[in-house]
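Asks: here are the coordinates; sequence isn't available:
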């Protein structure tokens, strides 16, 4: 990628004196298997009526330079002004008519700013930004550029430690019954096992275990944004998650089986061997999934990790990426985090109101739901007036695939579980595991009803939960701590789906509301089991990235075409780029502060491509896995 000069920002960088350290060796995304034929394309919501765009003509108020820097990042700058800090720079949308300023150009501009004031690492064209490193002087200089919208700390993502002691359980108490607790076995008996649906597992990698590759290989692709290690899953966490979602029990003779045992998996590695990564790598992983959604029929994204939510989801770049994926037709399932039992301990991206956020229960290793309890570590809260989690699922001592010699395997040898036939598995605890249970249930639901939209999937999963814990004597810290209740996969699959979002005829809705106030959608009072996520305010990054389309400017995001290319030997300077149209794509209206955005038909939204450059990682221990 060629460096371009930016005359308009020279004045902001004149006084900058920054000693650069050598950039890390580039980490290239590695595609390990080729695309395969898939079923029909993902459905999208029907088009909504386009009303006047006059209210959207004005852009948000320009922030002062200091206000562009996230408070958590300002604290780090003050603590060590000379330290090179990992950052994400988001660009403001340009003034209409947006001539010559597609999304990818704004990502390139952000890269140039980081290159001139620090170290540029990777373009994040999905959110009109870039990731890199800069010290306090460099960050302040970038904040002075009028076109810069926000500068975030590129924080570490991973499971969160809880400060409270665990509830003591018998040493031999493990859970292989979780599919039965959520009634997945009853769905299997109806002939639905997840076949044809692909779940993208953004995690530490997925090893080629027999439970996933025999009798047929259901790991359709593996791509690495984390590090340069050759091992498919050096941590062991991602494979455990994939097994909960889609393990078929081949090695155990059917003793340890996942929720959707015939679903496919795409391995998108965003966490290193220590269980940590950065927000920027997660955004890049989501960007990759969006670009290859059709090639692998990816319908669900599983995010079994989180970062401390220091800001509202509205200013969170990871939340923006999640919302773009959701609106593109992908069900995003995220962990609530392991910070309970205290209030407001939900981690990002689980704080985003669009995502399906999952807390954890302890099924006590029994089939009875009467003795189940909300897990002591399960995060919950009501940040931004959005109650989270949305629902709960088993997440304590779940048995799934073991990766011998992985970081977790070496750290916790006592957690190896031996099946009746002598094969070995592994037990883990956390909302990460509960999240995988719900992702598997989403795969079952979409296998039965491939026409469902993400909003309909969320409405069914959250609206058909079952009671639990009536014999446990547990008193919840708050009624919202477990969302709507315990997942019931059978009820979700066998309940009539909520109607898809549909245009409202002219006139006044009940209560005197105009159609535009609800995004042109029928409110819950008018339709049974209404779709989820109606009239929610989106993240700022989502709004900025999509604002130009209201004026007819196409989106241009970047991803390399993969046809016949081995990503392990790919030369990025000479790569050929392809464009994939988002045909028949409609967006609900978006209410952003006082700006009312009416519905727009988004035909031919183009993916150009941006190089996946290098990325750097923190090294932290798997601290959350002291849970048991």
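Replies: Nice, I can see it. From a predicted model like this one, the values you see are computed outputs, not experimental measurements.
Asks: drop to CA atoms for contacts and neighbour counts, all remaining ones
Replies: Noted.
Asks: could you pull out the strands for the stretch 201-350 of the chain?
Replies: Ranges of strands in the stretch 201-350 of the chain, per DSSP state E, counting those that start in this stretch, are 219-224, 264-269, 277-278, 298-303, 331-335.
Asks: Pull the distance from the first one to the chain's centre.
Replies: Between the mean C-alpha point of strand 219-224 and the mean C-alpha point of its chain there is a distance of 17 Å (C-alpha atoms, centre = their mean, to the nearest Å).
Asks: quick revisit: need the strands of the stretch 201-350 of the chain in JSON lines (columns: distance to residue 152 and mean neighbour count).
Replies: Output for the strands of the stretch 201-350 of the chain, formatted as JSON lines (distance: least, C-alpha to C-alpha, whole Å; neighbours: other C-alpha atoms under 10 Å):
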{"stretch": "strand 219-224", "distance to residue 152": "24", "mean neighbour count": "23"}
{"stretch": "strand 264-269", "distance to residue 152": "22", "mean neighbour count": "28"}
{"stretch": "strand 277-278", "distance to residue 152": "12", "mean neighbour count": "29"}
{"stretch": "strand 298-303", "distance to residue 152": "20", "mean neighbour count": "27"}
{"stretch": "strand 331-335", "distance to residue 152": "21", "mean neighbour count": "30"}
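Asks: Is residue 185 in contact with residue 179, as I believe?
Replies: Yes: Residue 185 is within contact range of residue 179, at 6.2 Å (criterion: C-alpha atoms under 8 Å).
Asks: Pick out whichever of those two has more residues nearby.
Replies: residue 179 (24 against 21; other C-alpha atoms under 10 Å).
Asks: so who does that one touch?
Replies: For residue 179, the contacting residues are 185, 257, 258, 259, 437, by C-alpha atoms under 8 Å, 6 or more residues apart in numbering.
Asks: show me what contacts the third one?
Replies: Read it as residue 258. Shown in contact with residue 258 (C-alpha under 8 Å, 6+ apart): 179, 243, 244, 245, 246, 247, 248, 249, 400, 437, 440.
Asks: Presented hereafter is structure B, for comparison with structure A:
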């Protein structure tokens, strides 16, 4: 799904069997000796590239002595039993995207209240917390209490799990801010999912009660979300809005009773501009220098692009990649899914966290909800896969660490999270950074031992257009390009907030009213010279890298990111 490449919807599989055809896990290679023995048969999932001939590959499987078990149109492939010696040659065939082990099954004990098995469903937050040992922080009394996490995203919906008093609405800088019925609300569905992973909770409690509960809790259930909405119902957001949001968080981090220590940005563009020059990179670095731990998604375009998304490419921030636990708590068999951007030798992810079919809160009738009905679990939840979800996990971890060490600098918290992460053997260092985060080990380290980062300082002297990459918003057929922000004003790296004004225009009000930041009517012209008078905002390419959206609409959402035991409605895998 991209502006130039078009959108392909994954075909829906019939029945409760869906395949996982993602990750870097592999079957044992055939022996090098000749002649090869067929070896014992193994069950595999064969996933093909778009347009590749399933029938042609099935013919090869049969010719090699294998059996096609069932077709899986949702991954443009099929399940098969093949001689172990045939796996390598199948992988090398033109058009074959992946050949991965077919999962073994188990009976799931579905929680009738939540709608999934909290112990065995690896997408559940309970399972994720076990993987990263977050519960050890809770046992020690650290639940994120007193720490605010700024979430620059599509807003947060007041759904159960996010209504117990730990969400506050900062400014709405999105195109929807002009309409009272959708102001602050998450009409897209992405921000709510992130917020629930970071700090969701069914009810406020104590560290002991969270540990004992079987209900829904995020990684840091007592952290507070400060929602800064920048994206509209289809994900539309210009880089100038995101930069304005980062600037607002940086300026107001400790105003009005706030204590913003962490900024979650599950967003990225495919900019190729140097991180030293790039304005978006400059913005996150300024927040970092002001004492805010900026946690950024690596990006989900790994099959096409290995470089980290902008601004994860900035070396100061915490760049987060995704890992697949492969249904086990231990990390020895963990892999890095193919969708996740891994980076290059000069800049790769700092750390990874679970990011495969994660169960977060659903926003009924939002864009994500409407286009991904098979992702729904029970009545409250929806699954998402991507570095977005992994980033939210790490933001929750950062809140736990910041509670224990309230005076720690961003460099120190980055060290605490990454220094004792657990590397796993099935992925290169450039794919996993220091490895899978381990909260227990992070809390045992000392901030004083952290090195000070001394990378070249970003200047922001590059172009706003370069920061957009291929991502452009459109109104009335006119795309926003060049050095203009959404108001048509020439953007400058020196732009700062002055009350509710930013870069020469009035974007928002100047203070909180109850739990919401005040709004204003946009009276100026947009980049087309017209007034703000309709809801005709669209984006040409939010579905490429922005908001890590390959985990929301394409096959990543409910084909390559699903395994059979995710189907808790049938209770079987």
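Replies: Yep, that arrived. Keep in mind that what you see is a predicted model, and the values were worked out from it rather than measured.
Asks: quick revisit: can you add distance to residue 292 of structure 1 and give the strands of the stretch 201-350 of structure 1 back as TSV?
Replies: Shown next, in TSV, are the strands of the stretch 201-350 of structure 1 (distance: least, C-alpha to C-alpha, whole Å):
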stretch	distance to residue 292 of structure 1
strand 219-224	10
strand 264-269	10
strand 277-278	22
strand 298-303	8
strand 331-335	15
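Asks: Among the ones you listed, which comes closest to residue 137 of structure 1?
Replies: Nearest to residue 137 of structure 1 among the strands of the stretch 201-350 of structure 1 is strand 277-278 (22.3 Å), distances taken as C-alpha to C-alpha.
Asks: coming back round to it: restricted to helices, list the contacts of residue 179 of structure 1.
Replies: 185, 437 (DSSP state H).
Asks: quick one: stretch 132-151 of structure 1 aligns where in structure 2?
Replies: Under TM-score structural alignment, stretch 132-151 of structure 1 corresponds to no residues of structure 2.
Asks: now residue 320 of structure 1, nearest residue through space, not along the chain?
Replies: Distances taken as C-alpha to C-alpha, 6 or more residues apart in numbering place residue 542 nearest to residue 320 of structure 1, at 4.6 Å, with adjacent residues excluded.
Asks: count of neighbours near that neighbour?
Replies: That count, for residue 542 of structure 1 with other C-alpha under 10 Å as the rule, works out to 25.
Asks: dump the residue contacts of it.
Replies: Contacts of residue 542 of structure 1 (C-alpha under 8 Å, 6+ apart): 127, 320, 321, 323, 324.
Asks: from those, which two are the most distant?
Replies: Taking C-alpha to C-alpha, no two of the contacts of residue 542 of structure 1 sit farther apart than 127 and 323, at 10.7 Å.
Asks: So which of the two has more stuff around it?
Replies: For residue 127 of structure 1 versus residue 323, neighbours defined as other C-alpha under 10 Å are more numerous around residue 127 (29 against 25).
Asks: and of the strands of the stretch 201-350 of structure 1, who's closest to residue 143 of structure 1?
Replies: strand 277-278 (21.4 Å).
Asks: Now do the closest one: which elements does it pack against?
Replies: strand 156-157 (3 or more C-alpha pairs under 8 Å, 6 or more residues apart in numbering; DSSP states H and E).
Asks: Tell me which helix or strand comes right after the strand it packs on.
Replies: Downstream of strand 156-157 of structure 1, the next assigned helix or strand under DSSP states H and E is helix 178-181.
Asks: Please tell me how far residue 246 of structure 2 sits from residue 265 of structure 2.
Replies: 9 Å (C-alpha to C-alpha, to the nearest Å).
Asks: Please apply the same query to residue 231 of structure 2.
Replies: 12 Å.
Asks: residues shared between the contacts of these two?
Replies: residue 153.
Asks: okay, and the common contacts of residue 246 and residue 265 of structure 2?
Replies: With C-alpha under 8 Å, 6+ apart as the test, residue 246 of structure 2 and residue 265 both reach residue 152.
Asks: Give the equivalent position in structure 2 for residue 337 of structure 1.
Replies: Residue pairing (TM-score structural alignment): residue 337 of structure 1 is matched to residue 299 of structure 2.
Asks: Ok, residue 73 of structure 1 next?
Replies: Checking TM-score structural alignment: residue 73 of structure 1 goes with nothing.
Asks: my read: residue 392 of structure 2 touches residue 195, true?
Replies: Yes: Residue 392 of structure 2 is within contact range of residue 195, at 7.4 Å (criterion: C-alpha under 8 Å).
Asks: Is it possible to get a markdown table of the contacts of residue 542 of structure 1 that adds distance to residue 367 of structure 1?
Replies: Shown next, in a markdown table, are the contacts of residue 542 of structure 1 (distance: C-alpha to C-alpha, whole Å):
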| residue | distance to residue 367 of structure 1 |
| --- | --- |
| 127 | 45 |
| 320 | 39 |
| 321 | 38 |
| 323 | 36 |
| 324 | 38 |
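Asks: Residue 317 is in contact with residue 541 of structure 1, correct?
Replies: Yes: the criterion here is C-alpha under 8 Å, and residue 541 of structure 1 meets it with residue 317 at 6.0 Å.
Asks: how about the alignment partner in structure 1 of residue 272 of structure 2, what does it touch?
Replies: Aligned by TM-score structural alignment, residue 272 of structure 2 pairs with residue 310 of structure 1. Applying C-alpha under 8 Å, 6+ apart to residue 310 of structure 1 gives the contacts residue 72.
Asks: now do the one 3 residues further on
Replies: Residue 313 of structure 1 makes contacts with 319, 348, 349, 351, 352, 384, 539, as judged by C-alpha under 8 Å, 6+ apart.
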